[in-house]
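Enquirer: this one's structure only:
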């Protein structure tokens, strides 16, 4: 008989009671302890997860400054060592480390011993190429097992990993990698995406030319390449070694704050920030996130065989989150391809069928994916056996109440009426979660259930005071171990300080609007610099989208407010309609009524335009701020990087509309 599943957070609390004598009568009490007694909380996670170090640390938190906090000084860790510590136990129960599938239906499984062997082989190859601790290894790779192997091999030897997705353009990738002066480039020469085979050989050659510090190119060959890249090393050979040296290989022990990877901000304006995170901080914050996020270990007695999937490309921080499932011994399930099928034949059921085939237990995706499924009328009952899914994860943008209710109803019809939504909000900036969900708290569609353990999140008003049940700036008042060590190439921490600590010195300002309700649940309203302020009443863009996108005619929407430096508010709403529809007076009236009824007459837009597409970043976020700046008269080349966009072809339309609006404004003022 299968034992009942016990949530990870409950197991942790039982351990706290047994080992620390700590009892909490509510989640709020547990959270408050985690942010006020940080030393005890983070030490408890270290002990609970059984983390080890060949040398002791002096304190979990020796200095709580932001930035500059000092964590676990004296301890040695290695992300890859933690992953590979699961090999024997996981393999003994027959669970694979990685399950992967691509658009062509090609399935592969990588066992835990094979994962270890390939990581050891590539790590030894990197050492033979002269790669040393602190050297940067840049990767231009898709969401496949090879990318996971390459990352863990780099981590094993103390090299610093940085990856970009092959769906990014040459310049966007070069803008990122050139900043970090990589010594090695690992790249794929072709991919299959959205129903098409795409050569990447010429891009790889261009990258090699743009990165003069690269001494070694390792190419992952693809059957989809049409241009053969000349390379000194073949990836297949680099992971083929199987000898006494690979059998004896062990990852290096590294200082707690040794750099693990470099990730990048969205890059919508200027050069993207190159954010450096450490081995120890990522391991620790991942442990906290997975306790509340309820990602389990495949082979633990409590487990039903965790198969963790969170759809992402390698260019989004959720790829890092997906891989982190290995830290707890979960099987990670990777899908390499478009979540919506081919562009000429959209199919929003692709990922659901993938989840059914591979018995996924934890299914995560961007909020925009779930909205796309609802709009496309996906019927999950036609997608195979989804009965093993026990959790749905959502992030990237606020998940609307309507979309969450749609998903819950779908699973209720499948026989899972209590499907749990893990709606989270965090960021690439610190590779973690600020606000998340709790399996044992009430689910309220459109809300996030609680603040993350260890995350001292508050909403602050314009006076810098914490507020409850009011919309305010999302701030974090105490440090987290995964906050960036520094930004690469940032002399004197100037850009780091201006990005996160310029408004409130010593306090992390994240750039989101948030409302924290009296019960501890939260609502994210979008970026604080994209928030709509109409006559003193502030409204997050997500609420406006929820109102207008509820109309069946509307596929997508974006709003900007041109209030700036004393100008009166001018709100423009762009809508994308279903094929064949036109924005006529009747539909305008319906949109106005939806906003007036759902929100307030104050938020009826001054202009309502039908757009061909809504511009989005590669991770699916609406580009409200760059388009706002474009309409405020900024040069398009300075406010948005087309190669950091998912759909750069729509920029011309917005530039033309902005130019016409500027001309009209000048004529009126004259």
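Expert: Ah, there it is. All figures in this text were calculated on a predicted structure; none of them were measured in a lab. Numbering: from 1, shown residues only.

Enquirer: C-alpha only now, for contacts and for neighbours.
Expert: Fine.

Enquirer: what's the burial count for the spatially closest residue to residue 76 that is not a sequence neighbour?
Expert: Excluding the flanking residues, the one nearest residue 76 by CA to CA, 6 or more residues apart in numbering is residue 255, at 4.6 Å. Around residue 255 there are 20 other residues, counting by other CA atoms under 10 Å.

Enquirer: for residue 536, same thing?
Expert: So residue 536, with other CA under 10 Å, has 8 neighbours.

Enquirer: just residue 375 next, same as before
Expert: Residue 375, neighbours per other CA under 10 Å, totals 19.

Enquirer: same check, this time on residue 585
Expert: Neighbourhood size, residue 585 [other CA under 10 Å]: 9.

Enquirer: Please apply the same query to residue 383.
Expert: Using other CA under 10 Å: residue 383 sits among 17 other residues.

Enquirer: pretty sure it is in contact with residue 348, am I right?
Expert: No: counting by CA atoms under 8 Å, residue 383 stays clear of residue 348, with 10.4 Å between them.

Enquirer: In contact with the nearest residue to residue 272 once chain neighbours are set aside, which residues?
Expert: Distances taken as CA to CA, 6+ apart put residue 265 closest to residue 272, at 5.2 Å, once the chain neighbours are dropped. Taking CA atoms under 8 Å, 6 or more residues apart in numbering, we find residue 265 in contact with 272, 273, 274, 275, 428, 429.

Enquirer: hang on, the fourth one packs against residue 493?
Expert: No: with contact defined as CA under 8 Å, residue 275 and residue 493 do not form a contacting pair (11.6 Å).

Enquirer: out of the two, which sits in the more crowded spot?
Expert: Using other CA under 10 Å as the criterion, residue 275 and residue 493 rank with residue 275 on top: 23 against 15.

Enquirer: Report the separation between the residue nearest to residue 272 and residue 273.
Expert: For residue 265, the distance to residue 273 (CA to CA, to the nearest Å) stands at 5 Å.

Enquirer: try this one side by side with the last:
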């Protein structure tokens, strides 16, 4: 159906039906990049735009030519099958070229986006001992320029296995690279105009290394395989999202989020992949809707916080832009509220498939997601994805329906990690997913499986709110609180189990012109009682300037809980894994005041 080309046939589909330890399609040899570059004509492969560059397009023929050239350059630098090539690059076509070139020769790709702190990048890349670094001189975000040359120099100093640093002039046409020890300008990489000699690799050969957030410890280097990702992304893009060669596929992402790897999977189905590098809310929240209008986007991928932000701002993009080409909207990163669903259909396009996904970096896909064959219910995810045996388990390991339980997979999924890098005996891998239920993948999310087969994600199970034995996910709380006009953003933490009977602490970012007075406190308590339950009014409410978030925009709940328990902030959270580490100062001071 998908025309997958294997250089050697597989012996069986699943060699061992167990977790961990499942081995898919032993004997098969193929190459992910060969499938991404199977089209080589004038069909547009990439459309890109950034705060530094005007919109540009690249055909499949040109993409193939550039990948061939860069692959030859990597070989000239001594890169071989199994070597690691790492990237500190923005969401631009050159990053796609470098990643596919790396995969084409059987080397292993790994990326951090430029906004990552230098120490955070070193913590990730040092674990996998790279041979080549691909980087930029700087970038622009929200209209401000950021010079990354010092960061690149620090990477060279702290990654002793590096043999070359390829630098793309992005912020400047001719950057001064004299402080670097191994620089090669992008345009000086050796050129070869011939065809790509795609390296056939085993189905389970490492394709790329992704990383966990690292907010509570050293980031986990998660290894995914060529064939595993190929099958998973073909299935999800073509069958669950109904995408094909006539689609213009956009997802707002940075190169440090798994959605970037998912986005370039659009090349596997001959779609036009759309890249945007910059702040999605600069100069305002209409920026991406304007991009979709200008480029004729047919599938608009984003995050639930972005949709909720548009809702909160009262945006009506379909009145300002022609969005009639959009036939699918994807949402991930956090649970999408019922109000978010309604907003999309009323303000983007009433004739589209709104696909809410829940999955993770761990599998580089969704466990649950959309289907073009099923109805959409507001606040619910339509189905489990093909090949994903998703269930909700109670504390005794029983599968439950119509009640919240741990999200688990009871059968192997093809895109589960091959392993964690440098985890020789698999201890860290087993502790991450298989510590609660023997032979069953526990993902760490709360989920309810409804009797009609849909799914409702309630947030992370390690940040659960508990009252009188009743559990609730934080997403339900945020939906009620952030629907209030007075509130821009919020964070809720349950302190039970950290030395006292437990308090429910609510932290608010106030909207301009509003203050936290007695009337608002009473209104919040009343709303929690009526829309959640009488158990859920907060014990304390505090005003903060901003909610702590990871580099991927997720709320930092568990580390804040640890800080409030008295744990040192440096041990509770990796500051370099946060976009706004200064936001933790309030919580540190609050914890100190309670001692």
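Expert: The structure has been received and is ready for your questions. These numbers come from a predicted model, not from an experiment.

Enquirer: so which of the contacts of residue 265 of structure 1 hold up in structure 2?
Expert: Conservation of the contacts of residue 265 of structure 1 in structure 2, assessed by both residues aligned by TM-score structural alignment, their matches' CA atoms under 8 Å: retained contacts are 272, 273, 274, 275, 428, 429.

Enquirer: Return the residue of structure 2 aligned against the second one.
Expert: Residue mapping for residue 273 of structure 1 onto structure 2 gives residue 220, with TM-score structural alignment as the criterion.

Enquirer: quick one: which of the kept ones among the contacts of residue 265 of structure 1 is nearest to residue 328 of structure 1?
Expert: residue 428 (20.9 Å; CA to CA).

Enquirer: Map that closest one across to structure 2 for me.
Expert: With TM-score structural alignment as the criterion, residue 428 of structure 1 matches residue 361.

Enquirer: Tally up the residues packed near its match, please.
Expert: 19.

Enquirer: what's the answer for the one 10 residues further on, then?
Expert: Look at residue 371 of structure 2: counted by other CA under 10 Å, it has 22 neighbours.

Enquirer: Now check structure 1 for the residue matching it.
Expert: By TM-score structural alignment, residue 371 of structure 2 lines up with residue 438.

Enquirer: OK, contacts around its match?
Expert: So residue 438 of structure 1 contacts 292, 293, 422, 449, 450 (CA under 8 Å, 6+ apart).

Enquirer: Now the third one: closest residue in space that isn't a chain neighbour?
Expert: Closest residue to residue 422 of structure 1 apart from its sequence neighbours, by CA to CA, 6+ apart: residue 393 at 4.6 Å.

Enquirer: residues in structure 2 aligned with whichever strand or helix holds that neighbour?
Expert: Per DSSP states H and E: residue 393 of structure 1 is located in strand 391-395. Using TM-score structural alignment, strand 391-395 of structure 1 corresponds to residues 328-332 of structure 2.

Enquirer: gap between that stretch and the chain center?
Expert: 13 Å (CA atoms, centre = their mean, to the nearest Å).

Enquirer: That stretch against structure 1, how far on average?
Expert: Following the fit onto structure 1, the mean deviation recorded for stretch 328-332 of structure 2 is 0.3 Å by mean CA distance after the TM-score superposition for structure 1.

Enquirer: Give me the neighbour count for residue 396 of structure 2.
Expert: With other CA under 10 Å as criterion, residue 396 of structure 2 counts 8.

Enquirer: any chance you could map the strands in the stretch 401-550 of structure 2?
Expert: 404-409, 419-420, 441-449, 455-460, 465-467, 470-472, 487-494, 504-510, 540-543 (DSSP state E, counting those that start in this stretch).

Enquirer: sorry, back to before: is it possible to get CSV of the contacts of residue 438 of structure 1 that adds secondary structure, neighbour count and distance to residue 180 of structure 1?
Expert: Shown next, in CSV, are the contacts of residue 438 of structure 1 (DSSP: H, G, I helix; E, B strand; the rest coil; neighbours: other CA atoms under 10 Å; distance: CA to CA, whole Å):
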residue, secondary structure, neighbour count, distance to residue 180 of structure 1
292, helix, 23, 34
293, helix, 25, 32
422, strand, 24, 34
449, coil, 28, 38
450, strand, 25, 37
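
Enquirer: so which of those residues comes closest to residue 498 of structure 1?
Expert: For these, with residue 498 of structure 1 as the reference and CA to CA as the criterion, the closest is residue 450, at 28.3 Å.

Enquirer: The closest one -> structure 2?
Expert: Match for residue 450 of structure 1 (TM-score structural alignment): residue 383.

Enquirer: dump the residue contacts of its match.
Expert: With CA under 8 Å, 6+ apart, residue 383 of structure 2 has these contacts: 368, 369, 370, 371, 453, 454, 455.

Enquirer: which residues in the stretch 201-350 of structure 2 form strands?
Expert: 201-202, 206-211, 221-225, 248-251, 272-277, 299-303, 328-332.

Enquirer: would a markdown table of the ones you listed with distance to residue 109 of structure 2 be doable?
Expert: Below are the strands of the stretch 201-350 of structure 2 laid out as a markdown table (distance: least, CA to CA, whole Å):
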| stretch | distance to residue 109 of structure 2 |
| --- | --- |
| strand 201-202 | 15 |
| strand 206-211 | 4 |
| strand 221-225 | 10 |
| strand 248-251 | 20 |
| strand 272-277 | 19 |
| strand 299-303 | 23 |
| strand 328-332 | 24 |
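
Enquirer: Look through structure 2 and tell me its longest helix.
Expert: If you go by DSSP state H, structure 2 has its longest helix at helix 60-76.

Enquirer: The closest residue to the match of residue 428 of structure 1 other than its chain neighbours: neighbour count?
Expert: Nearest residue to residue 361 of structure 2, sequence neighbours excluded (CA to CA, 6+ apart): residue 258, at 5.5 Å. By other CA under 10 Å, 21 other residues sit near residue 258 of structure 2.
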